[in-house]
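In: pasting the structure only:
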């Protein structure tokens, strides 16, 4: 079992921490360098967490638990227009990243008004490639309730956010609803906004924990972080990708930011514990930029 953590510190001597993580059998999930500051999302064996904390203290860095690390979330907005973005949706995205989440902003093509709002099959499939979806809706109760068709048949957990109080029973298809996060023409910095964001984090963590427990009943053949590490070590083209997190971990797989048509055969032949990836996972073209999506098979799927 691994514990997911976030390290925040300086770039100086950070290689010592990375070498320790590798020696302990851990993994770097995501690395961000901001001038002279370094932020690492990492996974280490639970028994070795204290060793990492000691090294972090030695380097004058800070270690915190990152319960969302190793997951990919979708932040869905009815449109990319300014009356839906960037305020609440972008602040939700930024806040969740503090807890280790890798999230993607998705704006639907037809959400400018209640009468024409819609979602395409392509958009549904793109959203369902994630571990969880958060729909950032508006400030009017009836409008939110009338838009349940945007998420009532999405096959992953869905959290809806908006301004008014709404009973979850009035939102078929939603696993949870968080109020106090409607459309506002400013950053979400006030006390009531921060409390709503904290509530959202709590709900996201609970849903992901439940999903992990369900997966534990029939787990993937190998952990997704092992797949991520193998791909990074065996596919040289990964080093040429300039996008953040070129191999993004999910609960049950990874997203690889390489063109499917050009690299999918090479990815299929990556070896993990002596087995080619194509024998333990489904490898398909992502609905996001024709990337490669790897979904790991469960233990019972090969019986």
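Out: Right, received. Where do you want to start? Quantities reported herein were computed from a predicted structural model and do not represent experimental measurements.
In: C-alpha only now, for contacts and for neighbours.
Out: Noted.
In: so residue 228 versus residue 27, what's the distance?
Out: Here residue 228 is placed at a distance of 9 Å from residue 27 (CA to CA, to the nearest Å).
In: which parts of this protein are helices?
Out: 14-23, 49-58, 87-97, 121-128, 141-146, 191-217, 224-234, 260-268, 277-280 (DSSP state H).
In: show me what counts as buried in the fifth one.
Out: The one in question is helix 141-146. residue 144 (16 or more other CA atoms under 10 Å).
In: same question, the second one
Out: Within helix 49-58, the residues scored as buried using 16+ other CA under 10 Å are 49, 52, 53, 55, 56.
In: out of those residues, the closest to residue 70 would be?
Out: Using CA to CA, residue 49 comes nearest to residue 70 of the buried residues of helix 49-58, at 16.8 Å.
In: how much space separates that closest one from residue 24?
Out: For residue 49 relative to residue 24 (CA to CA), the value is 10 Å.
In: kindly reformat the helices of the chain as CSV containing distance to residue 35.
Out: CSV is the format used below for the helices of the chain (distance: least, CA to CA, whole Å):
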stretch, distance to residue 35
helix 14-23, 14
helix 49-58, 19
helix 87-97, 19
helix 121-128, 33
helix 141-146, 41
helix 191-217, 28
helix 224-234, 24
helix 260-268, 33
helix 277-280, 37
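In: out of these, which gets nearest to residue 289?
Out: Using CA to CA, the nearest of the helices of the chain to residue 289 is helix 260-268, at 9.3 Å.
In: neighbouring contacts of the closest one?
Out: Contacting residues not belonging to helix 260-268 are listed as 231, 235, 276, 277, 278, 283, 284, 285, 286, 290, 291, 292 [CA atoms under 8 Å, 6 or more residues apart in numbering].
In: centre of the chain versus that helix, how much separation?
Out: 23 Å (CA atoms, centre = their mean, to the nearest Å).
In: mind listing what's buried in it?
Out: Going by neighbour count (16+ other CA under 10 Å), the buried part of helix 260-268 is 260, 264, 267, 268.
In: ok, back up a step: quick one, which of the helices of the chain is nearest to residue 31?
Out: So among the helices of the chain, helix 14-23 is nearest, using CA to CA, at 10.6 Å.
In: same for the closest one, what does it pack against?
Out: strand 27-34, helix 49-58 (3 or more CA pairs under 8 Å, 6 or more residues apart in numbering; DSSP states H and E).
In: could you dump the ones you listed into JSON lines and include distance to residue 9?
Out: Conversion of the helices and strands packed on helix 14-23 to JSON lines gives the following (distance: least, CA to CA, whole Å):
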{"stretch": "strand 27-34", "distance to residue 9": "10"}
{"stretch": "helix 49-58", "distance to residue 9": "8"}
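In: try it against this one:
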């Protein structure tokens, strides 16, 4: 079993941490470099967590458990246009990254307007490729309640944020609702904003933990982090991808940032233990830039 961790430290000597993780048989899931600070999302064997903590202490860094590591989250805004004040959505996305999540900002093409907001089938498909979706909505209760149709057809858990207090039962299709956000024309730096962000993180972690427990009843044959590692080692084209996290881990698979038409055969033939990936996963084109989406099949479907 692997434990997912977040390491926060300086850039200086960070390669020592990466070498230790490799020596322990662990994986670097995500690497974010922010000026002189480094945030690593890791997966290491549970019995070796203390060794990682000791190394972090030596490097004057910090290690903490990261329940969101290995997940991909969609942060959805009715629009990312300037007039819709996307500050809250941007800060939500940035805050989730601190806890190990890989998130994508999605602005709906026609999501603005109480009476005219719409979501296309393609946008729904894109959102459904993620592990969880956060809809960053506005400041008025009646407006938020009028937009519940945006969640219809979304098969992943949906967390809605907004300014007023609303019972989640009033929002059909939503798994949870977090107040304290809304259309705020500034960064979320005040005390009440930080408290709302922390509550959001707690709720998202609980939902993801519940999904993990459900999946544990019928898990895939191999963990997604192992698939990610094998793809990175066996498909050389990955080395030429300059997008962040060329192979992105999800709860039930990975997203490979290579063109489907050109590289899906290479992905299908990746060897994971004694299996070929095409035998234990569904490999299909992603709605996102024609990337490759690998969804691992549960054990019972392979019997």
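Out: Sure, I can see it. This is a predicted model, so every value here is computed, not measured.
In: quick one: closest of the helices of the first structure to residue 253 of the first structure.
Out: With CA to CA as the criterion, residue 253 of the first structure lies closest to helix 224-234 of these, at 5.1 Å.
In: for that closest one, packing partners?
Out: Packed against helix 224-234 of the first structure, as judged by 3+ CA pairs under 8 Å, 6+ apart, are the following elements: strand 27-34, strand 247-250, strand 253-256, strand 271-272.
In: please identify the buried residues of that helix?
Out: So, applying 16+ other CA under 10 Å, buried residues of helix 224-234 of the first structure: 224, 225, 226, 227, 228, 229, 230, 231, 232.
In: which residue numbers in the second structure go with it?
Out: Helix 224-234 of the first structure corresponds to residues 224-234 in the second structure, going by TM-score structural alignment.
In: the matching stretch against the first structure, how far on average?
Out: Comparison of stretch 224-234 of the second structure with the first structure after fitting gives an average deviation of 0.3 Å (mean CA distance after the TM-score superposition for the first structure).
In: hmm, residue 106 of the second structure is touching residue 74, no?
Out: Yes: with contact defined as CA atoms under 8 Å, residue 106 of the second structure counts as touching residue 74 (6.7 Å).
In: which residue is nearest the middle of the first structure?
Out: Closest residue to the average C-alpha location of the first structure: residue 72 at 1.7 Å, with CA atoms, centre = their mean.
In: is it true that that one touches residue 250?
Out: Yes: counting by CA under 8 Å, residue 250 is a contact partner of residue 72 of the first structure at 5.5 Å.
In: show me the common contact partners of the two, please.
Out: Residues touching both residue 72 of the first structure and residue 250 by CA under 8 Å, 6+ apart: 130, 131.
In: how about the strands in the stretch 51-200 of the second structure?
Out: 62-65, 72-77, 102-107, 132-136, 158-161, 176-178 (DSSP state E, counting those that start in this stretch).
In: the inter-axis angle of the second one versus strand 132-136?
Out: Inter-element angle recorded for strand 72-77 of the second structure and strand 132-136: 20 degrees (by axes from the mean of the first three to the mean of the last three CA atoms, to 10 degrees).
In: Provide the contact partners of strand 72-77 of the second structure at residue level.
Out: Under CA under 8 Å, 6+ apart, the answer for strand 72-77 of the second structure is 86, 89, 92-93, 101-108, 111, 127, 130-137, 248-251.
In: that older thread, now the residue nearest to the centre of the first structure: how far from residue 272 of the first structure?
Out: For residue 72 of the first structure relative to residue 272 of the first structure (CA to CA), the value is 22 Å.
In: ok, residue 244 of the first structure next?
Out: Applying CA to CA, the value for residue 244 of the first structure to residue 272 of the first structure is 24 Å.
In: what about these two, which has more around it?
Out: Using other CA atoms under 10 Å, the more surrounded residue of residue 244 of the first structure and residue 272 is residue 272, with 15 against 12.
In: could you report the neighbour count for residue 190 of the second structure?
Out: 9.
In: hmm, back to that, out of the buried residues of helix 260-268 of the first structure, who's nearest residue 219 of the first structure?
Out: Scanning the buried residues of helix 260-268 of the first structure for proximity to residue 219 of the first structure, where the rule is CA to CA, the winner is residue 268, at 20.5 Å.
In: which one is residue 281 of the first structure nearest to, not counting chain neighbours?
Out: residue 296 (4.1 Å; CA to CA, 6 or more residues apart in numbering).
In: can you name the residues that contact the one you found?
Out: Residue 296 of the first structure is in contact with 220, 221, 222, 224, 252, 253, 280, 281, 282, counting by CA under 8 Å, 6+ apart.
In: and what of residue 243 of the second structure?
Out: residue 257.
In: tell me how far it lies from residue 55 of the second structure.
Out: Distance from residue 243 of the second structure to residue 55 of the second structure, by CA to CA: 29 Å.
In: and for residue 62 of the second structure?
Out: From residue 62 of the second structure to residue 55 of the second structure the distance is 9 Å (CA to CA).
In: same question, residue 214 of the second structure
Out: Taken as CA to CA, the span from residue 214 of the second structure to residue 55 of the second structure is 34 Å.
In: and what of residue 163 of the second structure?
Out: Counting by CA to CA - residue 163 of the second structure and residue 55 of the second structure are separated by 42 Å.
In: repeat that for residue 107 of the second structure.
Out: 40 Å.
In: ditto for residue 185 of the second structure
Out: Residue 185 of the second structure is 41 Å from residue 55 of the second structure, by CA to CA.
In: also residue 270 of the second structure?
Out: In terms of CA to CA, residue 270 of the second structure sits 33 Å off from residue 55 of the second structure.
In: before we move on, what about residue 125 of the second structure?
Out: As judged by CA to CA, residue 125 of the second structure and residue 55 of the second structure stand 42 Å apart.
In: then residue 263 of the second structure?
Out: In terms of CA to CA, residue 263 of the second structure sits 38 Å off from residue 55 of the second structure.
In: ok, now residue 6 of the second structure?
Out: Noted for residue 6 of the second structure: a distance of 13 Å to residue 55 of the second structure, by CA to CA.
In: tell me how many other residues surround the closest residue to residue 269 of the second structure other than its chain neighbours.
Out: Counting by CA to CA, 6+ apart, residue 269 of the second structure lies nearest to residue 276, which is 5.4 Å off, once chain neighbours are set aside. Applying other CA under 10 Å, we find 14 residues neighbouring residue 276 of the second structure.
In: my read: residue 276 of the second structure touches residue 283, true?
Out: No: using CA under 8 Å, residue 276 of the second structure is not in contact with residue 283; the gap is 11.7 Å.
In: what sits against the closest residue in space to residue 13 of the second structure that isn't next to it in sequence?
Out: Using CA to CA, 6+ apart and skipping residues adjacent in sequence, the residue nearest residue 13 of the second structure is residue 59, 7.4 Å away. Contacts for residue 59 of the second structure were tallied using CA under 8 Å, 6+ apart; they are 9, 10, 13, 14.
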